[in-house]
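1. I need the structure of the sequence given here:
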Amino acid sequence: MTTSKDNPPPAGGWGALKATLQRIEPGNAGTTLKALIRANQPQGFDCPGCAWPDKPSAAVQFCENGAKAITHEITGKRVTPGFFAAHTVSELETWDDYTLEQQGRLTEPMRYDSSSDRYVPIAWDDAFALIASHLNAIAPDEAHFYTSGRTGNETAFLYQLFVRLYGTNNLPDCSNMCHEPSGQALLESLGTGKGTVTLEDFSKAEAIFIFGQNPGTNHPRMLGELREAAHRGCKIVVFNPLRERGLLRFQDPQSPAEMLTNRASDLASHYYQPRIGGDMAIARALIKYTLEHGAEDHDFIAAHTDGFAAVEADIAATGWDELVDASGLSRAELDEIGALYTASKATMFTWGMGITQHKHAVATIQTLCNALLVRGNVGKPGAGACPVRGHSNVQGDRTMGINERPTATFLQRLGDACGFAPPTKHGNSVVESIAAMEAGRAKVFIALGGNFAAATPDTERTHAALRTQALTVHISTTLNRSHLITGRDALILPCLGRTEIDIQHGVAQQISVEDSMSMVHLTRGVKEPASPQLRSEPQIVAGIALATLKHSPVDFAALAGDYDQIRELIARVVTGFDDFNTRVRQPGGFYFGNSARRREWRTVSGKARFVAHAAGTDLLAQLQALTPAPLLTLMTMRSHDQYNTTIYARNDRYRGIHDERRVLFAHPDDLAARGLADGSRVDIVSVWFDGERRIEDFRVQAYDIPPGSLAAYFPETNPLVPLEHHADGARTPASKAIPVYLVPR
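-> Have a look, this model is predicted:
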């Protein structure tokens, strides 16, 4: 018999509409609705959620999860000094992340008072002076300046300018924890660190291959593009260990016909569930099938690439049995995938953190690039590489210079424009910053947005490392876990949100963002600030800079008072941003451009590069020798009521979870082999070369996932990720491939 569990409702539809309406607070409906209709609109603000590009002329541009992000920011709830007076930091540490983040907007600057274990109010100028006193008491490389992807281009540019004037490149950011492998792999293979496709390509692709990605939860507006592509006959080919509702069927909440008739659109034409980490073998199988069937693009390979011979030889020497074993798919499935690929004249590969958060992430992405290149699927309509970034301006932050390993060209242009010699020594990434804190080589930590203590790996070690700091500073809109993991001194500096009007010298300001497909456009707030004490992020950065830098060649006060002046400076420094102020004011902004899309290869050889990679090391087998307990591979993931570390509710509608988060998804055979049943409770233990890490009391949920694979939510499972377990060459935590065993309770 078919049950609702066997044939669940589609993604989107009435469920999404109901969830959106449930997020509207009583008494705040008018403000919320006014804000939602201005989201991602030309005269409105860019959603503070994901980086999916806006569709020109669409009447409604927000999705369910975007609505959650917006309502979370425009909440009527407030975290005032009275709240902190009523609760010690030690008490707040016992609250779960959901409860913390539901307290509302921060209203004024606060300083941690260790004697009372409470945050107390502090004046803005006193806060800036405190930061300056700490920074000027240490060597520049003993400070780390973290950045979240929510930050706008102008703030990011001002922030990195201050940090380099101060004297360091210690600019870890959220890219280090998500798409760092994408940037590094693409730069070496294609000569650009960004994806090569635009939104228009979705209307021209004959096949879209989706690897390690769950758009229904992480960037739901992508489902509209997939729906339209499926309707015109495009093959949607999905690779995901979990069978995700958001990739199977979609009911568009913006389609009256589908909503009123309760119809839905099938999305995935083909759905494959590889073992966790099996994507590199799938990419190798695509190349092998292409070569064995003579379907390679000889002209493109000859004119535009180098390194093909090495890849060709490596693939020829790789047996199909090896690819079957490594991928977790059958030979028949690999042949079917190969036939789909070679039949398509324009194929796009998209991927998310299911690809990037692995030890062999860079190698996997470069193997995907090899598969694209062998068919000439770069630099033509409907084809190309499409890493789908997470936070709304994480890509723009990198463009603006938030990079611990900046290029010499960027530093030269920055120094020439601003009249100083920037530091050239490479800085620390996220995992390197934590290691520096542990080793006593770091004294001050400043975070521009984000929730560093919750987002990072190896939670116990990370929290201990943060507590060694002389000063921790968090520039934030709402309360989160990081505010409670304090240095000896600590500050919370509340800032304006994306939805709020930013007035400087009587003039409403605008900031710009860059989406996942390199479109740069303006965003402007539409509502009054949550508190008169809030300051804009550029104001806060300028305040720190003015207090810290004794003899700055840059007038930070003028820049923070007129964002057009920041953009004029950006135009002098960042290649491709000429005439920035004029171009960004065009309807829809402007396309930053992509050299590989034009088949201009900015690599060392001047051509697109095939990069040969052998199969990755079997890390699970190495670690199995350290324990008698049979190991499984755990991947962390978001629930549907979550964005990054922000938890909107304890539910996961698409996976059938209600009012809980300590859930472990497992194949029924793996449960039976361990004497467990659906609903049993277990502790999860990860195994690493330095020992074990344990988290307690998870409910196991039988689920459609390959044998040997597990899944659970982060940040609850971040304590299991060893700091040293990261992507080779990119240092991104390998949170999608954690070797674990289960202990029944």
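2. hey, let's count contacts and neighbours off CA atoms from now on
-> OK.
3. where along the stretch 251-400 of the chain do the helices fall?
-> 256-261, 279-292, 298-304, 308-316, 320-327, 331-343, 353-356, 361-374, 394-399 (DSSP state H, counting those that start in this stretch).
4. give me the residues contacting the fourth one.
-> The list of residues contacting helix 308-316 from outside it, by C-alpha atoms under 8 Å, 6 or more residues apart in numbering, reads 284, 287, 288, 291, 301, 609, 610, 611, 612, 613, 614.
5. now with 6 Å, please.
-> Surrounding helix 308-316, the residues in contact under the criterion C-alpha atoms under 6 Å, 6 or more residues apart in numbering are 288, 610, 612.
6. same question, stretch 476-492
-> By C-alpha under 6 Å, 6+ apart, the residues outside stretch 476-492 that reach it are 89, 100-101, 104-106, 109-112, 449, 451, 453, 467, 469-474, 494-495.
7. ok, of those residues, which come out buried?
-> Under a neighbour-count criterion of 16 or more other C-alpha atoms under 10 Å, the subset of the contacts of stretch 476-492 counted as buried comprises 89, 100-101, 104-106, 109-112, 449, 451, 453, 467, 469-474, 494-495.
8. which strands and helices lie in contact with the helix or strand residue 161 falls within?
-> Following DSSP states H and E, one finds residue 161 within helix 153-166. Helix 153-166 is packed against no helix or strand, with contacts defined by 3 or more C-alpha pairs under 6 Å, 6 or more residues apart in numbering; DSSP states H and E.
9. apply 10 Å and report the result again.
-> Of the remaining helices and strands, those touching helix 153-166 by 3 or more C-alpha pairs under 10 Å, 6 or more residues apart in numbering; DSSP states H and E are strand 143-147, helix 394-399, helix 408-418, strand 444-448, strand 511-514, helix 537-548, helix 556-561, helix 563-573.
10. now show me the structure for the sequence below, then we'll compare the two:
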Amino acid sequence: MSEKPRIRRYDEPAGGWGALWAVGSHLIEQDIPIKGATTLLRMNQPEGFDCPGCAWPDPKHTSSFEFCENGAKAIAWEVTTKRCTPEFFAEHSVTDLGGWSDYQLEMAGRLTHPMTYDAASDRYVPIGWDDAFATIARHLIALPDPNMAEFYTSGRTSNEAAFLYQLFVREFGTNNFPDCSNMCHEATSVGLPQSIGVGKGTVLLEDFDKTDCIFIFGQNPGTNSPRMMTSLRDASRRGVPIISFNPFRERALERFQAPQNPVEMLSLTSTPISEALHQVRVGGDIAVLKGLMKVMVEEDEQTRKENTGPILDWDFIRGHTTGVEALIVDLKTTTWPDIEARSGLQRSAIEEAAHIYMRAQRAIVVYGMGLTQHRHGARNVQQLANLCLLRGNIGKDGAGICPVRGHSNVQGDRTVGITEIPTPEFLSRLGSHFGFTPPQAHGHNVVTALEAMGRGQSRVFFAMGGNIAAAIPDWQVTHAAFRGLDLTVHVSTKLNRSHLVHGKAALILPCLGRTEIDRQAGGRQSVSVEDSMSMVHASRGMNRPASEHLRSEPAIVAGIARATLGKRSVVDWEGMVADYDRIRDAIEAVFPIFQGYNDRIRVPGGFHLTSMARERIWATPSGKANLLLYDGLSEDPDPEDAEILWLTSVRSHDQYNTTIYSMSDRYRGVFGRRDVLFISEAEIARRGLSPGDRVDLVTESSDGIERAVHGFELVPYAFPDRSCAAYYPETNPLVPLGAYDPMSFTPSYKGIPIRIRRAQPATEVR
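-> From the prediction side, this is the model:
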């Protein structure tokens, strides 16, 4: 959606008429005003399909309109009448397409045919499915070692496709599963199990109806999970205090106008969301968390001396946790001047927030990638778990820890086996059920896969969805690694940047979208997905496929498996794909937690995968939840040089992950452009610059490589000192490949040390 580039103040609440206008505009832009509206009525319904966007759960009692503005954009993007055909590729070379913006690439429309790269013409040309499968098989079979292939997964892949995918890859002989979660919530998957024994959240949607307070850290729900706003609005209207910590004063954290509420819409009123919104410095979350806990510990000592009752839940702590004594010592020795300096908040603000938390009998702690995408993201998550454990806020109604996942099935993919570090128990069950010996050695995650590719130790890259070339860090290093591969393969619905950053041979395999009818030999099929709160439910497309040449993801996996493994395979690939019930039966056999899968998936709303931590059963070596220490206050290395700024990458409101729905971001007042740097007026003046100046952003690094992006306009914004923000993925080139959390390997997209310098007049604006 093209608009004249401009910056202007936007004062409207989140949601409201602006959201309705945006939905209508996107449906019209994709030429689907009627078809799109009809499709939306089936989204997130018991007999419909699951939103291909975020992983926020569905309420048990659905209305006719269970979609949000950004979910509607995702549907418009998928259901579009625009088509990216062989004729399109004949008109445009890959080199030419490389100059297009990400928005322009995806606006080319739905992919319609399998395509292969022709180096002589620098174009993608059509290829038959059998020939495509044979090409992949030839490259895989030729590898001296199966570990020289990388198998990436996007979070939109269904449970059925993900299970078949990992089954094929393990029968092929490797555990190399770089996954999109490596770049977002891996810090949760690694950090939380050490604290509470599970790598998932412990709340259900109905807990938001029972809680006494909600704390939100590093999450922008109005853009990243807008349906969450209903729960926050309802809580706020019944008097539940919501306390938010975020560098931005995100519009949805301030106030929300519910599009489905006629009173608010007609009266132009809105609901305040956050009782307090604290603008923490980029990378200051651990300091805030330690400050909150320090207040609690000190108040607890005082109240116990006065016999006025404890602040900490000592019955829970003594019965269910270990490590409290060491944690208390650490908190006592942490000084308030250090907490204030690193967090950017005054002691009084932290104390006020702590008292709200202490007064609540039941509290939910929500967090997003603002906490996980740091050099010590897993430690961040563990300190958040400490905050919950000190008050017994795990394992009771209306309370718990709530990581807000991104893509609609990023959690489910992991549950059914997409992991580079499989447990021996899982591999044993998989091998026993199918009759083969899976590989035992741990495989590659995204960072280690990119490193192996850069060393020439990996030669084939296969991606089940996603847009990894845009999502990964350090483009000048990582894109060169991709271009050195023998083969790259992408299963996709639309054209994106990854198709243009390809190996010597390359394939694009077009697949069905979530909204489309999936018909196999056994009839029309449903798939299943797991949301952020471990609810598993069915998804059944309703629309005619965009092209007769599209195949489902399970069918594509099965085709590659048959071509690659041939008669040595122990799996009935044809039978599995003919009827997805058989895939679910196999999932149940390998993962007992899915007991009764096929029957339970047919119940409207699906079923919950039991969380042991929610039941206060701690799957840790000690058998208890662990209060874990972190030495210091910085979740990113903190250089002393005052000229260095901490850059955090953010999504625009018209964006989901790397998918750009338009070039605008209305909540932040940016229209028709993305080449901006949000920064305070004080930081601008401190550097002798003025609002509107163009600057280059340069990473502070010690490896001799200059990482820079050019021509960003300074936009004054209320932001903490030494902090700034710009859009993802445009700033991904600034993140060195080696800048990641050593526990989870999550790249530090939310904590990038940069300098800004005045752009040269010849600098090309991005």
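11. between the helices and strands packed on helix 153-166 of structure 1, which one is closest to residue 721 of structure 1.
-> Nearest to residue 721 of structure 1, of all these, is strand 143-147, at 20.2 Å by C-alpha to C-alpha.
12. if we can go back for a sec, what's the matching range in structure 2 for the helix holding residue 161 of structure 1?
-> Helix 153-166 of structure 1 corresponds to residues 159-172 in structure 2, going by TM-score structural alignment.
13. equivalent analysis for stretch 705-722 of structure 1, please.
-> Using TM-score structural alignment, the match for stretch 705-722 of structure 1 in structure 2 runs over residues 719-736.
14. how about the residue in structure 2 that residue 464 of structure 1 lines up against, what does it touch?
-> Pairing criterion TM-score structural alignment: the partner of residue 464 of structure 1 within structure 2 is identified as residue 480. For residue 480 of structure 2, the set of contacting residues under the criterion of C-alpha atoms under 10 Å, 6 or more residues apart in numbering consists of 453, 454, 501, 502, 503.
15. could you pull out the buried residues of the helix or strand encompassing residue 480 of structure 2?
-> Mapping residue 480 of structure 2 onto the secondary structure by DSSP H and E places it in helix 475-483. Under the neighbour-count criterion of 16+ other C-alpha under 10 Å, helix 475-483 of structure 2 has 475, 477, 478, 479, 481, 482, 483 buried.
16. next one: it to chain centre, how far?
-> Computed by C-alpha atoms, centre = their mean, to the nearest Å, the chain-centroid distance of helix 475-483 of structure 2 equals 22 Å.
17. average gap between whichever helix or strand comes after it and structure 1?
-> Secondary structure here is assigned by DSSP H and E; on that basis, the next helix or strand after helix 475-483 of structure 2 toward the C-terminus is strand 487-492. Here strand 487-492 of structure 2 is compared with structure 1 after superposition; its mean distance to the aligned residues, by mean C-alpha distance after the TM-score superposition for structure 1, is 0.1 Å.
18. what angle do helix 553-565 and strand 487-492 of structure 2 make with each other?
-> Between strand 487-492 of structure 2 and helix 553-565, the angle comes out at 160 degrees (axes from the mean of the first three to the mean of the last three C-alpha atoms, to 10 degrees).
19. in structure 1, what stretch matches stretch 439-459 of structure 2?
-> Stretch 439-459 of structure 2 falls opposite residues 423-443 of structure 1 when the two are matched by TM-score structural alignment.
20. would you mark the buried spots in that stretch?
-> Within stretch 423-443 of structure 1, the residues that qualify as buried by neighbour count (16+ other C-alpha under 10 Å) are 423-424, 427-438, 441-443.
21. stretch 57-70 of structure 2 too?
-> Along stretch 57-70 of structure 2, the positions that meet the burial threshold by neighbour count (16+ other C-alpha under 10 Å) are 57, 58, 66, 67, 68, 69, 70.
22. can you give me the end-to-end distance of that stretch?
-> Using C-alpha to C-alpha, to the nearest Å, one end of stretch 57-70 of structure 2 lies 15 Å from the other.
23. centre of the chain to it, how far?
-> Relative to its chain's centre, stretch 57-70 of structure 2 lies at 20 Å (C-alpha atoms, centre = their mean).
24. what is the equivalent residue in structure 2 for residue 193 of structure 1?
-> For residue 193 of structure 1, the equivalent position in structure 2 is taken to be residue 199, counting by TM-score structural alignment.
25. ignore what I typed, I meant residue 66 of structure 1.
-> Alignment note (TM-score structural alignment): residue 66 of structure 1 maps to residue 71 of structure 2.
26. quick one: residues contacting that match.
-> 23, 40, 43-44, 51-54, 77, 224-227, 656 are the contacts of residue 71 of structure 2 under C-alpha under 10 Å, 6+ apart.
27. and the helix or strand harbouring it against structure 1, how far off on average?
-> Here residue 71 of structure 2 sits within helix 69-79, counting by DSSP H and E. For helix 69-79 of structure 2, the mean distance from the matching residues in structure 1 following superposition reads 0.3 Å, by mean C-alpha distance after the TM-score superposition for structure 1.
28. many thanks, we can stop here.
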